[in-house]
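S.K.: just a sequence and a predicted model for now, questions to come.
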Amino acid sequence: MKILVAHPGTQHSFQLAKELEERGLLLRFYTCLAISDKSITGRLITKFLGGSSLRNRIIRSVPQKKIKCFLRLEWNTQKLLRKGADSESVLFERNRMFQELIPDHELMKADIVVGFDTSGWVLAERCKKLNKKFILDVSIAHSLAKQEVYKSIANRYPQWKSTIHYKSPEYIAYEQLEMETATCIMAASSFTKQTLIVNNIAQEKILINPYGVNSLDFKPIPKKRKQGDSIRFVFVGLVDARKGVPLLLESWNLLSLPGATLTLIGPVEEQVKHEILTQYPKVELVGKLSSAELRGVLPTYDVLVFPSFFEGFGLVVLEAMACGLAVITTTATCAVDLMEHFKDGIILEDYSVAGLAGSMRVLAEDQALLETISGNAIVKAEKFNWKAYGDRWESTLKKIHEKPGN
């Protein structure tokens, strides 16, 4: 059985290609830019350009001969984005051209083709014509569901409207097409699956495979907390309304915890940055960190607060658990697939200020509970490593390969 994986960007496609290669299943990995860690170029970048953005394009364990890149396409795309062109239309065009550039003879060699959401509608149709099975990996919940969430957020937090970006109905239609055409869909969370079902995607074609975490990258550090020590809360992600930041800030204002701190880590628009610094001067705003920087600082905090209104998974939840943080998050993330409420995390079923503030207060005032959840979170995260993710993929691929038809 040979699998062709196609993704114009990165996300978790590099990890999937690695896991398939280690199992002898990878035929080819098509992308715009990827550099094998086994190549001379990859070794030089790793050794001398560790802080470069190229570091994120290094793929482990996959030989360069199995990687096919469309460098000119990536170059032209980045050039347009640097000039200020509309990112949605530029990326749509990149994704369309990427799918068309993969030759038929490569698709014919594959037993199964794996594509990714927003870059799979052409591939799905081509595979159907070639009588090839096509799996669509869906990294975020359905866009129509997101539009409804955005409307609700805009009404609740009008001052945060600048961070809400509605998707064109034309592009959503292409996403619907790729989901309907795919042989099956791999979602990362139950939340994502439910939004697809609500939007008329057949339930029986949707599978769930939660992402993984590398315990060598994200790991706890020794903490000698004493009763009464101040607690350190952290949020990690895009600092915008969809991620629940205005809800978090409202809840923080409601709390009065002596010595407690709240840090926001992630990209932030200038308007939002000004709003936070003005209205919430005691909140630390760090900005975007590199992956290496995040791995270094995340374990130093006590609690991750991630009150997102809408996700596909929310990988930082799992990364924080692996680092020994207690996590407070919502049902719109991977929470129900990873956690047991008040055992290895806290899951919010509503989006009330009082509910979030109450959960933060409980962990701040009950050190025993904080330590219990922290310890349980580490144990749970160990079960969701990338090898287990790859094992689940392998099992699914074998079943789909053996099933008649496409």
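M.R.: The structure has been received and is ready for your questions. Numbering: from 1, shown residues only.

S.K.: rest of the way, CA atoms for contacts and neighbours
M.R.: Fine.

S.K.: and the strand or helix carrying Cys127, which residues are buried?
M.R.: Element membership of Cys127, judged by DSSP states H and E, is helix 121-129. By neighbour count on 16 or more other CA atoms under 10 Å, the buried set for helix 121-129 is Trp121, Val122, Leu123, Ala124, Glu125, Arg126, Cys127, Lys128.

S.K.: stretch 156-176 now?
M.R.: Trp160, Lys161, Thr163, Ile164, Tyr174, Glu175, Gln176.

S.K.: need the contact partners of it.
M.R.: 92, 117-118, 120-121, 143-144, 147, 150, 154, 240-242, 246, 269, 272 (CA atoms under 8 Å, 6 or more residues apart in numbering).

S.K.: what's the spacing between Ser87 and Lys167?
M.R.: Note on Ser87: its distance to Lys167, by CA to CA, to the nearest Å, is 11 Å.

S.K.: next up, a second structure to put side by side with the first:
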Amino acid sequence: MFHPGMQHSRQTALALQQLGRLAFLATGVFDHETSVWRRAGAYAPAALRRHIDAEFGRFATPGLDASLVRAFPQYELPERILSRIGLDAMAQLFDRFANDRFGKVVARLAQDEGTRALWGYDNSSLTAFNDPRNASATKILDRTIADWREWNEQVATIEDTHGDWLHPSLRRAPDWLIQRGEAEFEAADYILCVSDYVSGTIKRHSSAERIEDKIRHLPYCFDSRIYGSLPSPMPPEADKPVRFLFAGQLSARKGIQHVLEAVSALPPELASLTCVGPNLVPNALLSGFSDRVRFLGAVPRAEMPAIMIQHDVLVLPSYFEGSAIVLLEAMAAGLAVIATPQAGLGPTAKSGICIERPDSEFLAAAMIDIAKDKEKLLGMRRSAQIEAQCYDSAAYRSNIEALLDSIIA
């Protein structure tokens, strides 16, 4: 199994390890008790040590056997640094180079280990899949995002209404990225999709042979260690506003513009809003909402459960996702959910509201509907926590086992 550095890939590796089916995980950065980051942090001043722990703790997966992990930070850290300092074009260029180099390393490791299957992720699998050393291995492509041609259509919609909210890194997907995705579809034996939305965009846009026959569905999971034992929702206070939460990248792609416009249309005594996540919109746009919204910025993953249980409803009117894991985490924390179909797996009619498309008026109407009926809100929150059990780590592990039994002889 291989991916340069995604939380979901490490959770999948842990599930495979628990099933006794993980040969190795090749990744970029991996944090564990004896990692170089931890050893360096032990000698750092307290403030710097906390920063190191927060930064690299995002790459930790307790329980994942470090002896099965092959970490290659040289293929991941430079891209993250370039992106962090605003050099997005250089970060993309490095990503293309690093993914090809990383794929060659994976192909060699797979040959040495004698693996029967390669489980890779979008934009980093092509080189390993096409390497002749692994010709007999089953190639499984875990597609974590919808087809980029779908995003290009959505960008046009955002440009028409909120073009000034679009960060330069979120413009149209380049041709090379689309072509690489299409080549990965061709090279894969199976394509894993987390939701009907993702598989639907691939079927609509791809011309790869046997594309529909290759697609399998595998829902994501939340981390049961963190979200599996949170308290049940309590009845809301009658004289307090409903507490809405947006969690994720503050970007036009995730619909932050609609969230802010929607809450501005609601009276303060009815609704409050907290936004958590890194900001990808101009500060001048956010400042116009500072009297109604609490902006917390990016916070460590370990702090999110405590933030979630202080809120009632998660809102995510996204234009384009794979499936946002934050939806499942919020449901496990006992939050009702308002989301779009593009946001991914999320609420049923019992646990939230799925609005037709990203739109400020649609979102405001859904928020008002929930905020004005607190008995209904409590029922949704309790249902969300029950429904989330279908997406815990144990369910994910069982789904992986059934999938592998069906596709690998």
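M.R.: Received it, and whenever you're ready, just let me know what you need. On a predicted model such as this, the values are computed, not experimentally measured, just so you know.

S.K.: please, a ChimeraX command that selects the buried ones among the contacts of stretch 156-176 of structure 1?
M.R.: Paste this into ChimeraX to select the buried members of the contacts of stretch 156-176 of structure 1, with burial taken from 16+ other CA under 10 Å:
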select :117,118,120,121,143,144,150,154,240,241,242,246,272
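
S.K.: alignment lookup: Leu73 of structure 1 to structure 2.
M.R.: Under the alignment (TM-score structural alignment), Leu73 of structure 1 pairs with Tyr75 of structure 2.

S.K.: not counting sequence-adjacent ones, nearest residue to its match?
M.R.: Distance criterion CA to CA, 6 or more residues apart in numbering; nearest residue to Tyr75 of structure 2, sequence neighbours excluded, is Ala98 at 5.1 Å.

S.K.: what about the counterpart of that neighbour in structure 1, which helix or strand?
M.R.: Counting by TM-score structural alignment, Ala98 of structure 2 lines up with Arg94 in structure 1. If you go by DSSP H and E, Arg94 of structure 1 is part of helix 87-101.

S.K.: now do Arg253 of structure 2
M.R.: For Arg253 of structure 2, there is no host helix or strand (DSSP H and E).

S.K.: correct me if wrong: it contacts Tyr319.
M.R.: Yes - applying CA atoms under 8 Å, one finds Arg253 of structure 2 in contact with Tyr319, separated by 5.4 Å.

S.K.: what is the neighbour count of the aligned partner of Ala298 of structure 2 in structure 1?
M.R.: Under the alignment by TM-score structural alignment, Ala298 of structure 2 pairs with Lys288 in structure 1. Counted with other CA atoms under 10 Å, the neighbours of Lys288 of structure 1 add up to 17.

S.K.: please name the nearest non-neighbouring residue to the residue mapped onto Phe246 of structure 2 from structure 1.
M.R.: Aligning on TM-score structural alignment places Phe246 of structure 2 opposite Phe235 in structure 1. For Phe235 of structure 1, ignoring the flanking residues on the chain, the nearest one in space by CA to CA, 6+ apart is Leu264 at 4.9 Å.

S.K.: next, the contact list for that neighbour, please.
M.R.: By CA under 8 Å, 6+ apart, the contact list for Leu264 of structure 1 reads Val234, Phe235, Val236, Val239, Val283, Glu284, Leu285, Val286, Gly287.

S.K.: ranges for the strands of structure 2?
M.R.: Taking DSSP state E as the test, the strands found in structure 2 are 25-27, 69-71, 117-121, 138-143, 190-193, 215-217, 242-247, 271-276, 293-297, 313-316, 336-339, 352-354.
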